[in-house]
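return a 3D structure for these sequence lines:
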Amino acid sequence: MNSVDLDTMLIEWQCQKLVTRSINLLDQSRWQELSECYSEDAVLHRPSAPLDKIEGRAAILKSFTERPSKETCHALSNIEVTVHDAQSATVASRVVLFSGEQKAPDIETIIAAKASVFIGRFVDDLKKVDDTWLIAKRQGSIELKFNGSE
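I've put the predicted structure just below:
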């Protein structure tokens, strides 16, 4: 294995780690840390509103803090990283979303999930800013909705 392969693998790992971390922070409602995964000039298109554009880290943070408080579980899979160069990459992933009506107050409380399960994707354009990978654009979408029995 040559150094170019190792460099590419390192970038792939860093990008996958960033995307996975952002989803974990989302489910934990750690809004400030989540917003710091985005570049200052980032653009976010939420899966629930894929045509609406939220521009800038401050606006993205505001959009998260204004969300209704509820328990969510985003199960991320099929993560594929395409490295464009040493400063840019794209990460495509699939996501399954389970959610409840409220936020669990502690680790011992179980919240009933809603009957609907959403299946979609994220396409994240990442860029390296001052030696740190950040999300420059996140395009979310929902392709499937499963309505379970209530």
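
from now on I want contacts and neighbour counts done on CA atoms only, so please keep to that.
OK.

report how many residues lie close to Ser39.
When neighbours are defined as other CA atoms under 10 Å, Ser39 has 20 of them.

next up, for comparison:
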Amino acid sequence: MTPDERRAIEADVTRLIHAYTWANDDADWHACAALYTKDALFRRPSGGDPVRGRDAILEGFLARPARAQRHTIANVLVDVVDENTARARSVIVLYMGNSVGDGGLPVQDAKSPLIGTFTDLVVRTDEGWRFAERIGSLDFRP
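Prediction:
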């Protein structure tokens, strides 16, 4: 693999992580789930049992109560394993709150922000780069 090919994979995986973040903040759960492989493993940073499979991941997203949220992803580090596999780590900061009835800015939740880490296994598929594993954890208690 050439250095240019490695950098291209790093950029593609970083873009996947950012696309997921924007879809999540837009509450576009179908777009979020589509970024996983059909048999992916996902665990939210807030914990709970891991969820296996794109359909189950989508079901979990659809079951979430509505909230105002904004994720910030930082310190993305991609390690290319081979031309079809990469591992990535990133820091996540989640600001959340409740929408207000008058259409104004949401009120920030007292538990916000939450700070955690995602550890990802990413694979190249016919659909493009997708999460095969996305394991979240919190770095500080709320």
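
now the TM-score, please.
The TM-score (TM-score structural alignment, normalised by the length of structure 2) is 0.93; 141 aligned residues with a CA RMSD of 1.8 Å.

just the helices from structure 1, written as ranges.
Applying DSSP state H to structure 1 gives helices spanning 3-27, 31-35, 57-65.

so who does Gly120 of structure 1 touch?
Contact partners of Gly120 of structure 1, counting by CA atoms under 8 Å, 6 or more residues apart in numbering, are 47, 94-96, 140-144.

re the thing from before, quick one: which of the helices of structure 1 is nearest Asp106 of structure 1?
helix 3-27 (13.7 Å; CA to CA).

the counterpart of Asp27 of structure 1 in structure 2: what's it in contact with?
By TM-score structural alignment, Asp27 of structure 1 lines up with Asp25 in structure 2. By CA under 8 Å, 6+ apart, the residues touching Asp25 of structure 2 are 69-71.

can I get those in CSV including neighbour count?
Below are the contacts of Asp25 of structure 2 laid out as CSV (neighbours: other CA atoms under 10 Å):
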residue, neighbour count
Gln69, 20
Arg70, 17
His71, 18
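
which one of the residues you listed sits closest to Ala132 of structure 2?
Nearest to Ala132 of structure 2 among those, counting by CA to CA, is His71 at 20.9 Å.

the closest one -> structure 1?
Using TM-score structural alignment, the equivalent of His71 of structure 2 in structure 1 is His74.
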